[in-house]
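Peer 1: Predicted model and sequence below, questions to follow.
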Amino acid sequence: MKGFITFFVIALLVGAGEGGNLWANNITINEYDMIWSYDETITGADSIAFRINIDSGFGDNDSFVNTWEVLLADKELRKEFRSSIYKELDVRINNKTDGIYLVDVDAMLSPDVIGKTHILDTVVNTYTTTYRFDTSVLNAGSIWFMGQAGTPVTIVMPQGVDVTNISGIDNATINITDHAEISGFLREISKDRGEITLTLSRNTSFIKKEINASNVTSPEKTDETKPVVEMLSWIRDASIVVVGLVIILLIYVFRIRKK
């Protein structure tokens, strides 16, 4: 995503030597919501630079990252990430942002960050955004995403919708089971910015399957409940007869005693 996190990490890594930074996008779409998870893997000298900049930016620059410094960095990430998304949402439905709401922003810095700054290892951070939709994705004609160019992306679609066209993903592959799953790499359209558009259509076969399943099970339920209904009816009729006989008997006994 072209948002604060990317630039925040770049700022933290200023002055880093050899190392690596991998940014992976995992998007799960449900009928009325979406969860976008970002997994960031920092390796080599970049992991040292990451710790040093947290220590100097949020701590006392003592070459040691403590829990409090990580919490401060985490809080700042959430705040700036949310602010960045509000400036430009990274998802659109039918090329509009109407009815799309950012519900939650979560940042979880790796606990491996805590400790001495000059440790050459791997740090894995996770960031998550959650959105809510006013209308069903099943009725959408398209869905659009904005992300960090060149980064891997996996998009899991809900059941009941077909993906008829994919644009903005390099080396795109689509796996279809009871839902569609698309993967590839965000194609660059400008510096650091990639955009994806999926053209959608409602899966009529999925709808028919639900209807057929309903039609098949209904007669079975009717057959199963028929004997029960007949038994209850018989019990009710028998109860009425018994009550009537009891009343007649009581009247008869009462008259005999009266005489």
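Peer 2: Structure received.

Peer 1: can we go C-alpha only for contacts and neighbour counts from here?
Peer 2: Will do.

Peer 1: all strands of the stretch 1-150 of the chain, in order?
Peer 2: Taking DSSP state E, counting those that start in this stretch as the test, the strands found in the stretch 1-150 of the chain are 19-29, 33-44, 64-65, 91-93, 100-108, 115-116, 123-133, 142-148.

Peer 1: In CSV: these, plus distance to residue 170 and mean neighbour count.
Peer 2: Converted to CSV, these look like this (distance: least, C-alpha to C-alpha, whole Å; neighbours: other C-alpha atoms under 10 Å):
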stretch, distance to residue 170, mean neighbour count
strand 19-29, 14, 17
strand 33-44, 19, 19
strand 64-65, 39, 22
strand 91-93, 19, 20
strand 100-108, 27, 17
strand 115-116, 39, 14
strand 123-133, 23, 18
strand 142-148, 13, 20
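
Peer 1: Second structure follows, compare the two:
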Amino acid sequence: MKGYNLFLTGFLIITLFMPAFLAEPCTAAFVPSNNITLERGGMTWEYQEQITGNESIVFRSFIDLEAGNSDRFVNAWEILKAGSILRDKMEESIKTKPDVKLNGTSEPVKVTDVDFVLSTEALGKIQKTSSITNSATVSYIFEKPIDREANIWLMGTPTSSVTINLPAGFDVERTEGLNSKSQEYENNTTVLKGTFSSEKNITLWISENETYKAEMQERERIIEQNAENKTNATVNKTGAAGKAVEVSKSSGFFKDIFIWFYQVVQKVNLV
């Protein structure tokens, strides 16, 4: 994902004004993590990055210079503006160099939304070394939804942790670029955990679980059968109500005939 590169873009801007920061020993780090949820028709990529130590000073300085008034203090308005700047840069970066491919191509993968949240932990004097945890979420759709099998290519931050939730009912056949891999299975969903390799790319080969597919087909059949039974019951109930009305009408008709006949007989007797 581009959050890592995006932050580096800000730091390159900072270096033009504050080379002293790069001269100092690096006593802190970026700690990124990723949570990816795959669906048949799309996916979401939630990204989080913690910035600590000297890097947090550099990042606060970036906010103050790019979105503020260079007064060496970060306020709430500057955070909002910087968040908007970073969101736009992230969206532009993803469009320039896609970070997701489906079956070997990025063509069917379209970004529908980018949300960037710059933490209020950045508030205050730029010299603060306290940690800042920023987050972003990118939503994608697949114009050609996953059918029975697919391969997914993901470009992320080297060595960063990642959790990947497969579409419900899908199994993973094999993976490349996912280090320290572990696998769990919950509620018909396979969950992979590990880290991006130093090559920063992960490829997954997934396929639909035949047992799950059969269960879904049986569930659909039962739903359709229940709907049909309900329709038949309604029709039968309506038919029974119609017959009751006919009986009522018939009884009334014969009663009227009997009264008429009785009146005729009475008149004859009177004559």
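Peer 2: Looks like it arrived, so ask away. None of the values given here were measured: they were computed from a predicted structure.

Peer 1: nearest to residue 81 of the first structure, of the strands of the stretch 1-150 of the first structure?
Peer 2: Counting by C-alpha to C-alpha, residue 81 of the first structure lies closest to strand 100-108 out of these; the figure is 7.5 Å.

Peer 1: List of residues touching that closest one?
Peer 2: Outside strand 100-108 of the first structure, the residues within contact range by C-alpha atoms under 8 Å, 6 or more residues apart in numbering are 74-75, 77-78, 81-82, 92, 125-134.

Peer 1: one more time with 6 Å, if that's ok
Peer 2: With C-alpha atoms under 6 Å, 6 or more residues apart in numbering as the contact definition, strand 100-108 of the first structure has outside contacts at 74, 125-133.

Peer 1: of the strands of the stretch 1-150 of the first structure, which approaches residue 199 of the first structure most closely?
Peer 2: When the strands of the stretch 1-150 of the first structure are compared by C-alpha to C-alpha, strand 142-148 sits nearest residue 199 of the first structure, at 4.4 Å.

Peer 1: That closest one vs the second structure, mean deviation?
Peer 2: On superposition with the second structure, the mean distance recorded for strand 142-148 of the first structure (mean C-alpha distance after the TM-score superposition for the first structure) is 0.9 Å.

Peer 1: whereabouts in the second structure does that strand align?
Peer 2: When the second structure is aligned by TM-score structural alignment, the counterpart of strand 142-148 of the first structure is residues 151-157.

Peer 1: wait, what's in contact with the residue mapped onto residue 27 of the first structure from the second structure?
Peer 2: Taking TM-score structural alignment as the alignment basis, one finds that residue 27 of the first structure is matched in the second structure by residue 36. Applying C-alpha under 6 Å, 6+ apart, we find residue 36 of the second structure in contact with 44-45, 164.

Peer 1: Just put the residues you listed in a markdown table and tack on distance to residue 105 of the second structure.
Peer 2: Listed next are the contacts of residue 36 of the second structure as a markdown table, based on distance: C-alpha to C-alpha, whole Å:
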| residue | distance to residue 105 of the second structure |
| --- | --- |
| 44 | 18 |
| 45 | 18 |
| 164 | 20 |
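
Peer 1: Surely residue 4 of the first structure and residue 81 touch.
Peer 2: Yes. Counting by C-alpha atoms under 6 Å, a contact exists between residue 4 of the first structure and residue 81, whose distance comes to 5.2 Å.
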